[in-house]
Each structure stands twice: as C-alpha cells, then as structure tokens.
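> Need coordinates for the following:
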Amino acid sequence: MAEAELTISSKTYSSWSLRGWLLCRMAGLKVVEKTIALDDPENRAELLLLSPSVLVPRLTHEGASVWDTLAIAEYLHELYPHAGLYPEERIARAHCRSVSGEIHSGFINLRSALPMNLKVRHEKFPVFSGARQDIERIEEIWTECLSAYGGPWLFGEKPTVADAMFAPVAQRFLSYAVALSAPSAAYCNWSNDWDLMREWIDAARREEDEVEELEVEF
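Below you'll find the predicted structure:
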C-alpha cells in the first residue's frame, strides 16, 4: 500500500501547509512530505495537475486526493473518529466547526497586514485599523472558547481542529508583537510551546531557500 503523502510549500511562510501538517499529526496519520517550491514554474505546473485549486496542503491517501484544509480535517475525522480532532459533545463540536470555518474564510485585512514568517520577531510593528478589527474578533473567539471549555486549548484539555487552524494566527501575533489581553497572550504562548509547533518551527528555521507563498488565504 502506498504511503500517505502531504504536499506542502514553505514551512517558514505557508500557514495552510502548517495547518494541514498539524491535522495529520494530530490524527496519527504518518505522511511523507512533498515540498513544492511555488516560485518554480515547473513545480507550479505540477501542482496545477495535482490540485485544481492550486493550493497547498494536499493529502493523498489510499486513492483519495484532498486539498482544502477543512476538507482534510473532515477526511481525517472520518478515518480516525477517536483521535479527538473535534470535541465529543455535539454543541461543542458545532462550535469548533464554526470558529474553524470563520478563520478559514475570513480576516482578510489581517492576512495582508501580518504575513506569516516564522523567522522573524519584531519588538514593535504598526497594525492598521482594519487589521485591528480582525484581531479583536479573534480575541473574542479565543476568550469565549477558553471561558466556555476551561482551556488550556480552545476546546478543553486537548488540541482540536480549531487549535490547528489558529496556530498560524498565534505565530503571527508573536512575530509582530501584537498587543493582546492576558488570556490571549497566554494562549499564544501555549500554542507556541506545543511540541508539534516546536517541531515545525525548528524545521522552518533550517530551510535554506525562501519560497514564495502562493496561497493568499489566511
């Protein structure tokens, strides 16, 4: 049987690659990583054949090809329902899906204002007003989840799809020294100390070549 393969781009810049990789690791699915340099025209053409949406990550597993990050989450949840990707309780599970979907489709201003770069840490960084509204909404989501489910993760004692979706957000806030409430700052640090997050960051720091991130989603 062929091994599962996860197509990703730069570990330094690609927020969606990080999310897909976290989901696979959380589910316990062993994958072979295939890195696509998106600034290479030949690799771009190859990715066009692999994924109609020209986005990473893309999971290939037992004949299935799954490229949208939330689709990967749902696919893995079907395969590994006991991995805890979503909360067990119905209402909490619906809440988790809702906030994960919100980060998947929204926060356009924050995407452009604070691009992901795991190799930088700013002591100060100007954040324009449009992005500030996005930050306030993210803090509202985090505060609500941490209060409702008791932390330290957004939905309780174990990381879920929501934590994978918000992991790059936490890294952006840390990279650009975004001023946050105490609970939000604590969650950012908790996410940053996640063993899977540390593994990804260490690999990002070993990347020699900067790869242009193709996707424009947050």
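> use CA for all of it now, contacts and neighbours both
Noted.
> mind listing what the most far-flung residue of the chain relative to its centre touches?
Here the chain has its C-alpha centre computed as a mean, and the residue farthest from that point, by CA atoms, centre = their mean, is residue 1 with 28.5 Å. The contact partners of residue 1, taken as CA atoms under 8 Å, 6 or more residues apart in numbering, are residue 62.
> Residue 188 too?
Going by CA under 8 Å, 6+ apart, residue 188 touches 170-171, 173-174.
> likewise residue 93?
Shown in contact with residue 93 (CA under 8 Å, 6+ apart): 86-87.
> Please identify the buried residues of the helix or strand that it is a member of?
Taking DSSP states H and E as the definition, one finds residue 93 inside helix 90-105. Buried residues in helix 90-105, counting neighbours by 16 or more other CA atoms under 10 Å, are found at 92-93, 95-97, 99-100, 103-104.
> what's the following helix or strand after it?
On the C-terminal side of helix 90-105, the closest following helix or strand by DSSP H and E is helix 108-113.
> got the angle for the following helix or strand past that next one vs helix 90-105?
Toward the C-terminus, helix 108-113 is succeeded by helix 129-149 as the next helix or strand (DSSP H and E). Orientation check (axes from the mean of the first three to the mean of the last three CA atoms, to 10 degrees): helix 129-149 against helix 90-105 gives 160 degrees.
> To compare with the earlier structure, here is another sequence to fold:
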Amino acid sequence: MDNFILISGNKNQSSWSLRAWLMMKIANANFKVKFIDLSTSDYKEQILRYSPSGKVPALIHNDLVICDSLAIGEYLNELFPNANLYPNTVKERAIARSLASEMHAGFTKIRSTMPFRLDYVGKYDDSLMLQQELNRIEEIWSLQRNLYQEKGDFLFGKFCLIDAMFAPIVIRFAKYGYIPDSISARQYCKSILEHKFVKEWIM
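So this is what the prediction gives:
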C-alpha cells in the first residue's frame, strides 16, 4: 500500500508533524514527505495548496486528504490493523485513546511556554506556572511504565501511537533541561530519545 504523501512542517519546529511522521513509521507505510518551512512568510499559502485546514500535518492518500495528527493515526490504524499502532485489548485501546486525546487537547501551558525547537538549548524556568501539567504528565508516564515495565520500554510496552503523541514533550523536556522527578518517567524519556525513529527525525 503506497501513494502516501505526508505534508509536514519543517523538522525543527513542527511537533504535530513529528507525531504523524512517527505514526507513519510505526505503520511501516511507504510514504513521501513534503516539508514546508514554517519560518517563511508564505508558509500558510504553501500549506493551503495541500491541506484545506491550513495546518500541518496532513496526509494525502490517493484522492483523500486527512488533516490532524490524531486523525491520521486513526486512519493508519484502519489501514494497517496489524501494525500495533494501538495496544491489544479493548480496555488498553480505550485507555490509549483517552491519553492520546488528553495530549492532543491539553498541556497548553507547556506547549506555549516551552516551544518546540530542535535547535534550542536552554534552561527550564521553574517560576513558570506549569507544575500542574508537569505533574499530570509524570503521573501518566509513571503509571503506564509501572504497569508495562515487563513488556517493553514504552507506555504500553511496545512503541506505539501514544508514544508518538508524547515524544515531542520528551524532546521539549530535553531541550529545556527539565528532568522529571520519578525514575520511571526519566527512564521513559531516555527510551523515547534513544528510539531509532525519534533519532532519525532529530538528526
């Protein structure tokens, strides 16, 4: 199955494009990427040539255009049911979808005060009012890692869609020098940063 074109922001800036790209890699889809530099003055016009939402990412598959990283993940799960984008059981998939949606809709303070920039190296400002969101992220990571530590290094054992959703947060933490309190959360960050797909995007 091919004819996939992922419309992506540039690697340095687009955390949502990274999420969709990771999902494509997990699905082992044969795809091409059209990168659009979000730092240019006409980036919006460029995106609108491919994506009616005017945002990235968007996935073009034959005559279909799917906008938004989470929608792309759901579409890939339909096309590649054996790719393990989601965990195995109904209960696990429900939890994974709930966490993916929480990441998709939430953590706005972290995203706004710790912008995604691969070329940034700085220091986390602990005076920022982020503690509630940071605590919630650590709670998710620690709980899932404690439940699945014997099945692999990621939130449901194997690297899957939910890890793709949280990977940009891990990268933000690394770039801003934020170190989670719990050992399991720190180990999870290490596993994400060492995953071959994440390293491929960063490099």
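> TM-score for this pair?
Remark: TM-score between the superposed chains equals 0.92 [TM-score structural alignment, normalised by the length of structure 2]; 200 aligned residues with a CA RMSD of 1.7 Å.
> on average, how far is the helix holding residue 93 of structure 1 from the matching bit in structure 2?
Mean deviation of helix 90-105 of structure 1 relative to structure 2 after superposition (mean CA distance after the TM-score superposition for structure 1): 0.5 Å.
> Which residue ranges of structure 1 form strands?
4-8, 31-35, 58-61, 64-66 (DSSP state E).
> mean per-residue distance, the third one to structure 2?
Once the two are superposed, strand 58-61 of structure 1 sits an average of 0.7 Å from its aligned residues in structure 2 (mean CA distance after the TM-score superposition for structure 1).
> Any idea how many residues pack against the nearest residue to residue 158 of structure 2 once chain neighbours are set aside?
For residue 158 of structure 2, the nearest residue in space outside its immediate sequence neighbours is residue 152; the separation is 5.5 Å by CA to CA, 6 or more residues apart in numbering. The number of residues packed near residue 152 of structure 2 is 13, by other CA atoms under 10 Å.
> how close does residue 152 of structure 2 sit to residue 136 of structure 2?
If you measure residue 152 of structure 2 against residue 136 of structure 2 using CA to CA, to the nearest Å, the figure is 22 Å.
> and what of residue 84 of structure 2?
26 Å.
> how close does residue 46 of structure 1 sit to residue 33 of structure 1?
Relative to residue 33 of structure 1, residue 46 of structure 1 is positioned 16 Å away (criterion: CA to CA).
> nope, residue 65 of structure 1 is what I meant
For residue 65 of structure 1, the distance to residue 33 of structure 1 - CA to CA - is 14 Å.
> Over to residue 98 of structure 1?
When distances are taken as CA to CA, residue 98 of structure 1 and residue 33 of structure 1 turn out to be 29 Å apart.
> what do you get for residue 7 of structure 1?
When residue 7 of structure 1 is compared with residue 33 of structure 1 (using CA to CA), they lie 6 Å apart.
> Residue 56 of structure 1 too?
Look at residue 56 of structure 1 and residue 33 of structure 1: by CA to CA, they are 12 Å apart.
> Same question for residue 183 of structure 1.
The spacing between residue 183 of structure 1 and residue 33 of structure 1, counted by CA to CA, is 34 Å.
> for residue 149 of structure 1, same thing?
In this structure, residue 149 of structure 1 lies at 34 Å from residue 33 of structure 1, with CA to CA as the measure.
> same check, this time on residue 87 of structure 1
Taking CA to CA as the measure, residue 87 of structure 1 and residue 33 of structure 1 are separated by 28 Å.
> Between those two, which has more neighbouring residues?
Neighbours per residue (other CA under 10 Å) separate residue 87 of structure 1 from residue 33, with residue 87 holding more: 21 against 15.
> I'm done for today, thanks for sticking with me.
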